[in-house]
Each structure stands twice: as structure tokens, then as C-alpha cells.
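[1] Only the shape, not the letters, is given here:
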């Protein structure tokens, strides 16, 4: 019997999805239930049914999981920032470790035992050194800041966030009051009118400094002098108040121009024994204590003796580069953001690290140019979408004996590990680190080494006519796309559906791959919900 929408069923939660949603089997069908814990026995109302999966909402907890706790956050059931406020931290770590292990096994095709565990955070509250609050209005028209409701652009008002710094919350409150008093309107993305888009606060864990960057769609606004005065009184730790101009139509937070309203243009902090100056554009890990553990692991995996040339791709403000330079002959950092590279160069000089070089360039292109330098160890810390095709190709051309991969997304990490291992590398070991308590995000460090190539050769003959050669081109393989879609939406998709959507998106597909054998032949067409899930996978793997 198929599941019925709006009907309530009793079930037990047995697992979590990659985004922290609870998973249950009801009537043989996979059902995803938010805000549940493994071990919960509950009554679930079905709110949506698709061909292969369903989505439910808890009506009543019959027997709570032993890992369930009362959320400390009053808006935990509404805000899209945290998904694990309702379970113990030990259970959260177990779920995250399993998430990384499953990705390395299912997507990466690796031995899950190579993951040596997960390092938990010393605290789960007020650990973030970076806050970016969207600004809007509530139903009464009052100005609010907070975080987006899941899968929407509705702002859930949050005056005190348990994972953000208390300084950031205090600064946001001052800005809200100023906007109300001086009739400064929040930016409305639908009408493309208004002024303040985001309030961006960064704090230095070790320096004690803080910095505010207001992101505005207009260049002028009233009462800025008053705002500066009130901010300095409310938050004495402020060393800089900046105004960033962003008139883009998309949801990119920072624009191209930043002016200083008061104070210094950069924030200072200390990490891994080095002093760093940070512009608003520069990448800097949000959890200071865990970042030091993460980078120490990356340096350990690099196994440096002082004689190596190390290349650090996606180097940001040079945090990992300087940590590597302490133990290497030469450390080279590459980053595409000009402001970050300027920060990195200043930081190297500031810390007396003369054995460093920094280049502003695309990671893949820079790696190709630097291949002839003879790189002994390559360290990569890419964005969530992982390595692009150019970077992967450059790594394989460079053939460094060791690759240390720092990742913020297990799925794209596993995809890239599969590619590199398929080209002769071996996954030696890996360790996960929780830099984002109470959210589903997790960092991982892996060590890949260049293995011996088998000298035995086998002659294989096959026809290319019906083969989809895009498996060997940019993006993810069909298996990886299937795994991603299943993990994130619970839907099973076929090669036929993937190739159909590839053609719709203009992605190259083999000339005859999955086409009807004759003009009179009919093929099933990809349903809308599966097309949406496949397109999300394409975006995730950087294919569109």
C-alpha cells in the first residue's frame, strides 16, 4: 500500500541524511523527517509523496531517542542555521563521522577504515568569528536581522544566536535601532529597492578586535556619523567600520568596493602562532580553536622535513601557507581573490616568513604554470564545490608525491578522491574535524600519495560509438550524480534521465548515448522532481 499524503504513520528514525534530516522506512518507502533523532519512535504526518520517497512532519514523539535533548535555541525549529540543536553533541559527532565515511566509501570507492575518526569542538556555543545577518522586515514592518528559514528567503528574527559571537549580536542590534530611527530601509530582493542588505561582523578570537562591514545597495544614507558613534560606544572592541557597496541582482553578499567609515580597513588576529591581517573578502576559518587543530593535522599529513617545495592552492589570507612554511624549504600560496593575496603577502612579511611566495590566479591555471617548479607536496583547501576540472588536470600533470586535501564537503571530496585515486594516487588516511557544531557541515583532511604503477598491461578492445565520453570530461560521473541525488533527495535516477537533463543544460553527451534507436521509438521523460534533483547535483559538482 502506498503512503497517503496527510495521513499519520508510526515509525522509528534509523539514520540521518547528509543535511541532518531524520530518515525512516514506512511501508517500505524512504521518508525524510526534519528535527528527529535516531531512535525516536514517533507519529509522522506525510506532507509530500513522490514516486520513490516521501517527506513527513513529526506529530508526536511516542518514545524519544536516548540522544534527544531540549534545544537551547528558542527558534531551533524555525531557523535554517542549525539542524542538530535537538540531539546530544556525541550523537552529532557520530552522525558527521558516518557522513564522511559513507561519502568516501560510496562516492569515493575507498576503504572507510582509512577515516581515523572525528575531532570534536571544545565548545558548541558562540564559536563563530564571522556573522553575516540578512536584514529585512517582519509582518508588522519592524526591521529585523536573523537567518533564513530553510529553503526560503524568509528571515527568522534572531536577537541572540547561540553559535555567533555575542559581540556580533550586539553590533547587529545597534544597526537595527539606527535604521529604524533614520528610516534606512532594508533591501528588498523582489522589488530591488532599499539600502542595507547584510550586516557582516568579524571578530578576532585572540586579538579581541572586531570589525563591522555594512553591505549596502546605495552609496549614501543619513546618520552615518551617529551610527559610528553609537557602535564605538556599544562595542569598544571595534577597530574598523566599513561600508561595502553591492548593487548586484543575485545573492552574493559582498560587492566590489569597500570604503572605510572609521578605523582600520583590516582586522588583526593570531592563528597557529602567526599574526594575520584580514580584509572582509579574505577567507578565514570561522572556528578558531578547531582551525588550529585542522591545520596542525594538514601539516602533520604533509610530513615535511624542511627540504620540500609546497604548493598551497586556495590559500586565502595565507593561514595554511604560513603553517606549512614553518616546516618547508619553500611554500607557495595561490588564491584568486586579489584582496586575499594582498593580505597573504603582508602576513608573510609581518611574520618574517621569507620562504613564501604568493600568486593571484585561478587555482588550476596557477598549478599548470607552477608544475615545472617540482612540487613535493600539494595542499588544497577548495570551496564547497571542490576541485574544478582544470585544477584536477593540473594536479595529475604535476604528479606531486603527496596531496593533502582539506575539504568542507564530504561529497565533493569523495568525488575528487575517486578521480585522483583512479589516476594512480592512494588514499593513505583521513580525519574529520567539527568546525561547525550544531550544523550539518564538517571538515575533513585526507592524505593521498602517489602509488606504484602496475607494469602489467592488458589489451582491451571496445567501441566508442555508444559510449558517453563525458564520464571522462569535466564534472561528476553518472554514478556520483546518482549517489548525490539519492543522498540529498531520496530519489533514484537513471543514466537516461541524467543524459536527458545534460542535453537540456548544454552539457556534452556522447553522440548516440541514450538516444532512441529509431525516430518512432518512445522513451520515458524525466519527471520534474527528478529533473530538479539532477540539476541540483549538476550545480553541486560545478557542472552548471
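    Yep, that arrived. Remember, predicted model here, so these are calculated numbers, not experimental data.
[2] alpha carbons only for contacts and neighbour counts from here, please
    OK.
[3] pull the longest helix from this structure.
    Using DSSP state H, we find that the single longest helix of the chain is helix 89-106.
[4] buried residues in it?
    By 16 or more other Cα atoms under 10 Å, the buried positions in helix 89-106 come out as 89, 91-93, 95-106.
[5] How many residues are close by the nearest residue to residue 215 once chain neighbours are set aside?
    In space, residue 215 comes closest to residue 244 once its chain neighbours are excluded; the distance is 4.7 Å by Cα to Cα, 6 or more residues apart in numbering. When neighbours are counted by other Cα atoms under 10 Å, residue 244 registers 25.
[6] In addition, the following structure is provided for comparison:
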């Protein structure tokens, strides 16, 4: 029998591993935002590496400035906005992009609703619950009034440079940002909050200090009834003792007649 002839296939060239990208904090580069992440931050790609940039919108072109370098991804901020999206709007709050909870205020409201629906669709596609292909995910229902609707405000109380402030934490930190106004809150909740802060300052009631776990007032929560306008105030404290309690209550009763109940919630330690 004639011997079989075997053809040797040509050897494929060996792929060289892609060298790691050398990126440092402060580096800048052009970046096109492709989509939004689940937390509302824009996502672009630099040298095949994911880059998260808050306060950006898909389709925008920016000059990004690196703020953190991780093994698999980068974090950055906008150094310069080269091409803005038509869906970009001016936030009503000065601290949008600083305090947590304002991640999408730069995005037109209808686009916010579409984004929230897309998060649900993406989650279904990722986790694949039984029969998810047949789910009907309807458009997100819009709030009748996207501003001035929140009837609960819960702000941290701290002393900054000798001044008592009430506000929310800076994103990914425990630094409190003083919030004099807040566009999404019902106006009365903010008025009561500012008045209470003023009295705490005047009466020199100690406020909480996280580093030393000392001080007394940690948080103030205010709830307003949408139907009656009645308000409930809760002081969350690090101690059962609340100096000048009687005087504070007298001021509330006399000058804030809408406040119908006051609660002290004793919650010691480094919890909110």
C-alpha cells in the first residue's frame, strides 16, 4: 500500500501578550462615553480598559483625568467636556456630582426613566431568571413632580470649621456636605432642618464626631405628611442625655407649629 502523506500545517505565529497599560493618577486622555453603568456613571474604554466617569452621558466626548487606577479598570473625572449630549441639563443643586444620591441630576428626566428601565433589562439578561425572555418590562412610570416631592429628609449633623452643618455624605466618603437647599425635598422639611441647625449652634449642643466617637446629635430625620402638612422630627443621638432638651422643645413648639411630634432615637457608636 502506498504510504500516506501527511501535510504539516504551517505553524501559527505566537501571539505576544499585550503589555500592561501604564496609567497614573492625573493622566489625561480623550474618551468617548459608550454607556451608563448600574450606578449611573459613564463608561468608556481606554486602551481596552474600562474607565468609569461620573456625571457623563453616552455619546459625549470628554478629556478624562484619571482619579484612581485599579487592576481591571480606571476611575476618572471630566477635565474638559468636548462634545456634550443633547440630553445634558443643568442640575438644580450645586452639590450634584458631589454628594451621594445626585448621580443622574445632569441627565434629562425622560432619559433617567429610560436608564432605569434598561438597568432592569440588563439585570434580567445577566442573571437569567426562569422565563425572563417572556417578561414584559414596561416603561418606567414618571413622577408627577420630579422636584419638591421628597417628604423625608435625613441629614448628618457635624461641626465643620466651628459651624454646625446638616447634609449628606460626599460620594464614597464620610465627609458631610452642608446642604442649605435641596431641590427634591419638600420645602418645609428643609426649612425645619435649617432652623434646628441654627438652634443647635446657638444652644451649643454637642454634635457627633466620628473620629473620637464623641458628641451627641448625629443625625436629624424629618418627615412631613403630604396630606396634612404635619411634621415629625427625630433626633438620632450618641447619648441618652440631650443638653437643653426642654429649651429646644419649647422653641420647636413655639416657633415651628407644624411639628407635631419629636422623637429621640438613642443609637450609640459609629452607626448613622
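    That came through fine. These figures come from a predicted structure and were not determined experimentally.
[7] and the longest helix of structure 1, how far out from the chain's middle?
    Between the centre of helix 89-106 of structure 1 and the centre of its chain there are 16 Å (Cα atoms, centre = their mean, to the nearest Å).
[8] next one: stretch 90-104 of structure 2
    For stretch 90-104 of structure 2, the separation from the chain centroid amounts to 8 Å (computed by Cα atoms, centre = their mean).
[9] which residues are in contact with it?
    Residues outside stretch 90-104 of structure 2 that contact it (Cα atoms under 8 Å, 6 or more residues apart in numbering): 39-41, 54-55, 105-106, 112, 168-172, 177, 181-183.
[10] repeat that with 7 Å
    Contact partners of stretch 90-104 of structure 2, identified using Cα atoms under 7 Å, 6 or more residues apart in numbering, comprise 40, 55, 105-106, 112, 168-171, 177, 182-183.
[11] if we can go back for a sec, what range in structure 2 matches the longest helix of structure 1?
    Using TM-score structural alignment, the residues of structure 2 aligned to helix 89-106 of structure 1 are 109-126.
[12] quick one on the thing from earlier: can I get the contacts of stretch 90-104 of structure 2 in a markdown table including distance to residue 227 of structure 2 and secondary structure?
    Below are those laid out as a markdown table (distance: Cα to Cα, whole Å; DSSP: H, G, I helix; E, B strand; the rest coil):
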| residue | distance to residue 227 of structure 2 | secondary structure |
| --- | --- | --- |
| 40 | 33 | coil |
| 55 | 35 | coil |
| 105 | 27 | coil |
| 106 | 31 | coil |
| 112 | 28 | helix |
| 168 | 27 | strand |
| 169 | 30 | strand |
| 170 | 32 | strand |
| 171 | 33 | coil |
| 177 | 31 | strand |
| 182 | 21 | coil |
| 183 | 20 | coil |
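[13] Looking at those, which two lie furthest apart in space?
    112 and 177 (24.3 Å; Cα to Cα).
[14] Buried residues in stretch 178-186 of structure 2, which are they?
    178-179, 181-186.
[15] Likewise for stretch 72-84 of structure 2?
    In stretch 72-84 of structure 2, counting by 16+ other Cα under 10 Å, buried: 74-78.
[16] against structure 1, where does it fall?
    Using TM-score structural alignment, stretch 72-84 of structure 2 pairs with 52-64 in structure 1.
[17] Contacts for that stretch next, please.
    Under Cα under 7 Å, 6+ apart, the answer for stretch 52-64 of structure 1 is 29-34, 40-49, 490-491.
[18] Quick check: closest non-adjacent residue to residue 12 of structure 1.
    Using Cα to Cα, 6+ apart, the nearest residue to residue 12 of structure 1 is residue 41, at 4.4 Å.
[19] Show me what that neighbour lines up with in structure 2.
    In structure 2, the residue paired with residue 41 of structure 1 is residue 61, using TM-score structural alignment.
[20] how close does its match sit to residue 34 of structure 2?
    Residue 61 of structure 2 sits 10 Å away from residue 34 of structure 2, going by Cα to Cα, to the nearest Å.
[21] which one of those two has more residues nearby?
    Remark: of residue 61 of structure 2 and residue 34, residue 61 carries more neighbours, 21 against 16, as counted by other Cα under 10 Å.
[22] hey, where'd the helices end up in structure 1?
    Under DSSP H, structure 1 gives helices at 89-106, 166-181, 224-234, 288-302, 319-325, 338-350, 363-370, 389-398, 410-422, 478-489, 495-504, 528-540.
[23] if we can go back for a sec, need the buried residues of stretch 178-186 of structure 2 in a markdown table with distance to residue 241 of structure 2, can you?
    Formatted as a markdown table, the buried residues of stretch 178-186 of structure 2 follow (distance: Cα to Cα, whole Å):
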| residue | distance to residue 241 of structure 2 |
| --- | --- |
| 178 | 25 |
| 179 | 27 |
| 181 | 30 |
| 182 | 31 |
| 183 | 34 |
| 184 | 33 |
| 185 | 30 |
| 186 | 31 |
